[in-house]
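> build me a model:
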Amino acid sequence: MLTNTRSDRVKAVRALSRRSVRSRTGEFLAEGPQAVREAVAFRPAHVRDVYVTPEAAERHAAIVEAARAAELWVHEVSPEVLAAMCDTESPQGIAAVCRVVDVPLEEALAGLPADALVCVLTHVRDPGNAGTVIRGADAAGADAVIVSDASVDIYNSKVVRSTVGSLWHLPVSTGSTVPEILDALRARGITLLAADGAGTTLLHDADLGGPHAWVMGNEAWGLPQEVRDACDDVVRVPIHGHAESLNLAMAATVCLYASAEARRTRR
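Sure thing, here's the model as predicted:
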């Protein structure tokens, strides 16, 4: 069992809380049973090490057994060591060092189905919002999530936790500029739908009949005019009550599920 909180291994894992270290090593830390379970189940080749406390090993025996069956390194550690590795105040007893899973834009868009559904995040800065949108896209059956270069790092621990494992379920691409993303989607015949409160088309009137991508903007200022102009339509979610607006994650989920329902009725 690893018990030394000052060991080089512990320091190396803890250093993954810094973006510069994640970028240099190509690794990040996934914390909690949901994240580790999905990483082991869906992307075992991307899991380098699993760290678990004795209590958590007993509580989450199925995860540990699956990791060992996949021939992954499983290290038993003291609660103090796990706490030193993680940046959450109350770690849930298990974490995994994983290799990054994002793919180039061309790869993410390769082989999209005829009724493709894509979610694009532009200049999204809030980790919780980004992770929740990825989770919503996964739940709605989206085929890919594209995160622009000016957005939050998807390997930020808050993003990873907010995806609740969905980060390992569908193609995610990062690092491309917004114009590059829109051009690549348009070249594949995918309709670009800007989701913005300034839209004149209401969601229930939007044309969701073919392959399309929802383009989501920044939490504070939405989508700039040039991005809205570059899209085929600007769509807004109707507000029936007195709420001023929906936050990014809520609006994205509503739009994605509208697309999922339209897709379901066509199939």
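
> CA atoms for contacts and neighbours, from now on please.
Fine.

> can you show me the strands along the chain?
Using DSSP state E, the strands of the chain run over 27-31, 47-52, 73-76, 94-99, 117-121, 144-148, 172-176, 191-195, 201-202, 212-216, 233-236.

> alongside the first, I'd like the structure of this one:
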Amino acid sequence: MIITSDKNELIKKIKKLNNKKDRYESGLFFVEGRNNVNEVLKSKFSIRYIIISENYNNNIDFDLNRIIKVPDNLFKKISDTVTPQNIMAIVRIPRYELNTIIDKNNVYIIADEVQNPGNLGTIIRTADAFKVRAVFTINNSVDIYNPKVIRSAMGSIFHIPVVNIDDIDELMNRLKKSCIKIYSTDLKADQYIFDFKISNNVAFIFGNEAKGVNPMLNGYIDGKFKIPMTGNAESLNVSITASICLYESQRQRLIK
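Below you'll find the predicted structure:
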């Protein structure tokens, strides 16, 4: 299929997917770039269309009837990047059930009001690297299907469940029923990260870049720890904090 006009109804719908409201109303999001498109093609995600520019020359193993070719200037209009890679996929937003995700002998991440897309994307990518079972977002975190989150995650959003949670009580209660301990970092904590057994059956809460973990979550938290820092920096970036915690969790698993 070839589309040349930005007045085309499908092109209009794709352009709207930059907006969170339109993503959820349509049940669709988009991913850009050859690597990300290859990752979604290998996944179980449902792809509606693949859009390519007229100068895209690589072969695509996909239904030809759902490959749409557009002029370069039109591709730039629907792209979210300054220098487009000339390929994008329009993908259905998946549905996840908590009872199929949460169980024993796993590690989870809860992102609490993490608002920077790059931070959330990096957390997702790190979670994938350290075999986290799922990442949950709560309390107005940046949308998980924000194009910048997708790019920062580098395909990892297609490897592990990443779920936006509206009912925090349901999430926390399901974690507790599966004997998952819930921990958070706190600069004022008395104990260090290595004082805790965090190899498995654990969920880490990582809070807002400026405010930290929301105090309203204290009732769910089983313990707080700090990361030893001997330099002069006041704190760590939230994605770096997540990386350190997941590394220590894996280190404990590997030394058993």
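
> still on that earlier bit, need the strands of the first structure in JSON lines with distance to Arg264 of the first structure, can you?
Formatted as JSON lines, the strands of the first structure follow (distance: least, Cα to Cα, whole Å):
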{"stretch": "strand 27-31", "distance to Arg264 of the first structure": "33"}
{"stretch": "strand 47-52", "distance to Arg264 of the first structure": "34"}
{"stretch": "strand 73-76", "distance to Arg264 of the first structure": "41"}
{"stretch": "strand 94-99", "distance to Arg264 of the first structure": "34"}
{"stretch": "strand 117-121", "distance to Arg264 of the first structure": "12"}
{"stretch": "strand 144-148", "distance to Arg264 of the first structure": "18"}
{"stretch": "strand 172-176", "distance to Arg264 of the first structure": "23"}
{"stretch": "strand 191-195", "distance to Arg264 of the first structure": "18"}
{"stretch": "strand 201-202", "distance to Arg264 of the first structure": "20"}
{"stretch": "strand 212-216", "distance to Arg264 of the first structure": "15"}
{"stretch": "strand 233-236", "distance to Arg264 of the first structure": "21"}
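
> dump those into TSV; add mean neighbour count and distance to Asp8 of the first structure as well.
Formatted as TSV, these follow (neighbours: other Cα atoms under 10 Å; distance: least, Cα to Cα, whole Å):
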stretch	mean neighbour count	distance to Asp8 of the first structure
strand 27-31	27	16
strand 47-52	22	15
strand 73-76	17	15
strand 94-99	24	15
strand 117-121	26	37
strand 144-148	26	33
strand 172-176	21	30
strand 191-195	26	47
strand 201-202	16	55
strand 212-216	25	41
strand 233-236	22	51
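
> can you give me the helices in the first structure?
Using DSSP state H, the helices of the first structure run over 8-14, 19-25, 33-42, 54-59, 61-69, 79-85, 105-109, 127-139, 157-163, 178-187, 225-230, 248-266.

> who wins for proximity to Leu2 of the first structure among those helices?
For the helices of the first structure, proximity to Leu2 of the first structure was assessed by Cα to Cα; helix 79-85 is nearest, at 7.1 Å.

> corresponding residues in the second structure for that closest one?
Mapping helix 79-85 of the first structure onto the second structure (TM-score structural alignment) gives residues 72-78.

> quick one: that stretch to chain centroid distance?
26 Å (Cα atoms, centre = their mean, to the nearest Å).

> so for stretch 252-267 of the first structure, what gets flagged as buried?
Ala252, Thr253, Val254, Cys255, Leu256, Tyr257, Ala258, Ser259, Ala260, Arg263 (16 or more other Cα atoms under 10 Å).

> leaving aside the residues next to it on the chain, what's closest to the counterpart of the second one in the second structure?
Which is Thr253 of the first structure. Matched to the second structure by TM-score structural alignment, Thr253 of the first structure sits across from Ser243. In this structure, Ser243 of the second structure finds its nearest non-sequential neighbour in Thr126, 6.2 Å apart by Cα to Cα, 6 or more residues apart in numbering.

> one more: Ala15 of the first structure?
Val21 (6.5 Å).

> which among the helices of the first structure is found nearest to Leu193 of the first structure?
Here helix 225-230 is closest among the helices of the first structure (Cα to Cα), at 8.5 Å.

> how much does the closest one stray from the second structure?
Comparison of helix 225-230 of the first structure with the second structure after fitting gives an average deviation of 3.2 Å (mean Cα distance after the TM-score superposition for the first structure).
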